[in-house]
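Asker: Just need the structure, nothing else, for what follows:
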Amino acid sequence: MNTTTTSTTTGRTVTANLALTLDGRYHGPAGPGDFGAFVPYVTTDTARDHMTRLWTGATTAVLGRTNAEGFLGFWPSVADDASADPRDRSYARWLVETEKVVFSTTLTEAPWERTRIVNAPADQVIRDLKNQGEGEILVNSSASIIKALLDADLIDRLHLMILPEILGGGPRLLDDGLPASAWTLAHQETGERGEIAAVYDRAR
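Answerer: So this is what the prediction gives:
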């Protein structure tokens, strides 16, 4: 198992995380709620340790509206749940307490604390964030934002959970037309179910 390396980019590091099937899907063909194939893998020790790695250096969470509504409707209750896994509680507390930037074309006011709503191109917003504050900027499981930032070559680190499932339908993260880029493997871990937690750093 390799150890995670430090990014060599200037300014704040932009990281992103997503779970993908073997055929590159981030949800199934039935739509954004089609996560049945993902469920057996998201509570494994490998997945929880992977989640801990991705948020511990981050001071800003970036989400799309749909993910924000799902995450912030679920995780706050976990933060104080004594029966929850300690790794889940720690992530939940971080998500509640950290600065959040949510992309939305419909919301005008944030219904969550420490949250700013933005309606602007993703690359513009991320460039602005890189020029202010400290700590990593985590694009948290929001595929449309990740795609836009890959297109603009603004992601420094990718945290990927690769699941041993082929869905045969549903959207893929890596579409044709993205600019070519090289990545180095910074960390890899395989779980008991065959899931692979991988961290890739952009080679610049």
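Asker: hey, let's count contacts and neighbours off CA atoms from now on
Answerer: Fine.
Asker: Tell me how many other residues crowd Glu113.
Answerer: By other C-alpha atoms under 10 Å, the residues close to Glu113 number 12.
Asker: ok, it to Asp85 distance?
Answerer: 24 Å (C-alpha to C-alpha, to the nearest Å).
Asker: could you pull out the strands for the protein?
Answerer: For the chain, the strands defined by DSSP state E cover 14-21, 58-64, 99-103, 115-118, 136-140, 157-163, 182-190, 196-203.
Asker: so what does the lengthiest helix in the chain touch, helix or strand wise?
Answerer: Counting by DSSP state H, the longest helix found in the chain is helix 65-79. Judged by 3 or more C-alpha pairs under 8 Å, 6 or more residues apart in numbering; DSSP states H and E, the packing partners of helix 65-79 are helix 86-97, strand 99-103.
Asker: Point out the most buried one among the ones you listed.
Answerer: Mean neighbour count (mean count of other C-alpha atoms under 10 Å) peaks for strand 99-103 among the helices and strands packed on helix 65-79, with a mean of 22.
Asker: another one to check against the first:
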Amino acid sequence: MPKKRRVVAWVTMTMDGYTSGPEGPAHDSWLYEHVKREASAAYFEAIWRGASTVLMGRTNYEGFYSVWPAITRDPATDPRYQDLGQFLDTVEKVVVSRTLETADWSNSRIARDLEAEVKELRGTPGRDILVVNSASVIQALLRADLVDDLRFVVVPTLLGGGLRLFEEGIPASTWALAQSTVLPDGAIGLHYERA
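Answerer: So this is what the prediction gives:
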């Protein structure tokens, strides 16, 4: 029997647990300043290179699609970001949404039933299924007990409000620390595996 693919939830958040501030992701300068750093890019690259499917919610999909194709085509873009852009262009992208009508980015499709989709993906050949910074999708997968790895980057910022990753209703579970990484800007990368 083939080995089940791992579901890896990857999120960048503040020290007080927010994935975006009260005004939404477009106003999260703390996040953009962090991800532009060389060490952060190298850390993220190690995560996405292990995936052959990217799973995200509608908001993240629309945000990524609005910027990455242009970044990828811009000859002035740093080669590491061009590589990430090419990965995002070519990787299988599954967008979880009840309202999105079309997914026009190459190799994208819409999934209406998150649990059924992830269970099916886990049984297909491929590398990791990477859930990219989509708090609502990660929360739903934790409730369904479908997350194998939690990958956090905790940025040394306090927002005091916004969208939290962990809200009431997330079931209790136990995790083991697989790796921790201190990045030069004071952010900490944490990799937990299901215990």
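Asker: And the TM-score between them?
Answerer: Once superposed, chain against chain, the TM-score is 0.91 (TM-score structural alignment, normalised by the length of the second structure); 193 aligned residues with a C-alpha RMSD of 1.6 Å.
Asker: Once aligned, what mean separation remains between stretch 62-70 of the first structure and the second structure?
Answerer: For stretch 62-70 of the first structure, the mean deviation from the second structure after alignment is 1.1 Å (mean C-alpha distance after the TM-score superposition for the first structure).
Asker: Read off where that stretch ends up in the second structure.
Answerer: Residues 55-63 of the second structure are where stretch 62-70 of the first structure lands when matched by TM-score structural alignment.
Asker: What are the contacting residues of the matching stretch?
Answerer: 93-97, 100, 129-134, 136-137 (C-alpha atoms under 8 Å, 6 or more residues apart in numbering).
Asker: sorry, back to before: out of the strands of the first structure, flag the one nearest His50 of the first structure.
Answerer: Closest of the strands of the first structure to His50 of the first structure is strand 196-203, at 6.3 Å (criterion: C-alpha to C-alpha).
Asker: in that closest one, what's buried?
Answerer: By neighbour count on 16 or more other C-alpha atoms under 10 Å, the buried set for strand 196-203 of the first structure is Ile196, Ala197, Ala198, Val199, Tyr200, Asp201, Arg202.
Asker: picking that back up, what about burial for the contacts of stretch 55-63 of the second structure, which qualify?
Answerer: Buried by 16+ other C-alpha under 10 Å: 93-97, 129-134, 136-137, out of these.
Asker: can you tell me which residues contact Thr105 of the first structure?
Answerer: The contact partners of Thr105 of the first structure, taken as C-alpha under 8 Å, 6+ apart, are Val118, Asn119.
Asker: For it, what is the corresponding residue in the second structure?
Answerer: With TM-score structural alignment as the criterion, Thr105 of the first structure matches Arg98.
Asker: What of Asp128 of the first structure?
Answerer: In the second structure, the residue paired with Asp128 of the first structure according to TM-score structural alignment is Glu120.
Asker: Pull the number of nearby residues for its match.
Answerer: When counting by other C-alpha under 10 Å, one arrives at 10 neighbours for Glu120 of the second structure.
Asker: Also Asp28 of the second structure?
Answerer: Neighbours of Asp28 of the second structure (other C-alpha under 10 Å): 15.
Asker: just checking, it touches Ser20?
Answerer: Yes - the pair Asp28 of the second structure and Ser20 passes the contact test of C-alpha atoms under 8 Å, sitting 6.3 Å apart.
Asker: need the contact list for the corresponding residue of the second structure for Ser83 of the first structure.
Answerer: Aligning on TM-score structural alignment places Ser83 of the first structure opposite Ala76 in the second structure. Residues near Ala76 of the second structure by C-alpha under 8 Å, 6+ apart: none.
Asker: do Trp112 of the first structure as well
Answerer: By C-alpha under 8 Å, 6+ apart, the residues touching Trp112 of the first structure are Leu72.
Asker: next one: the one 3 residues further on
Answerer: When contacts are counted by C-alpha under 8 Å, 6+ apart, Thr115 of the first structure touches Glu99, Lys100, Val101, Val102.
Asker: now swap in Glu115 of the second structure and tell me
Answerer: Residues in contact with Glu115 of the second structure (C-alpha under 8 Å, 6+ apart) are Leu141, Ala144, Leu146.
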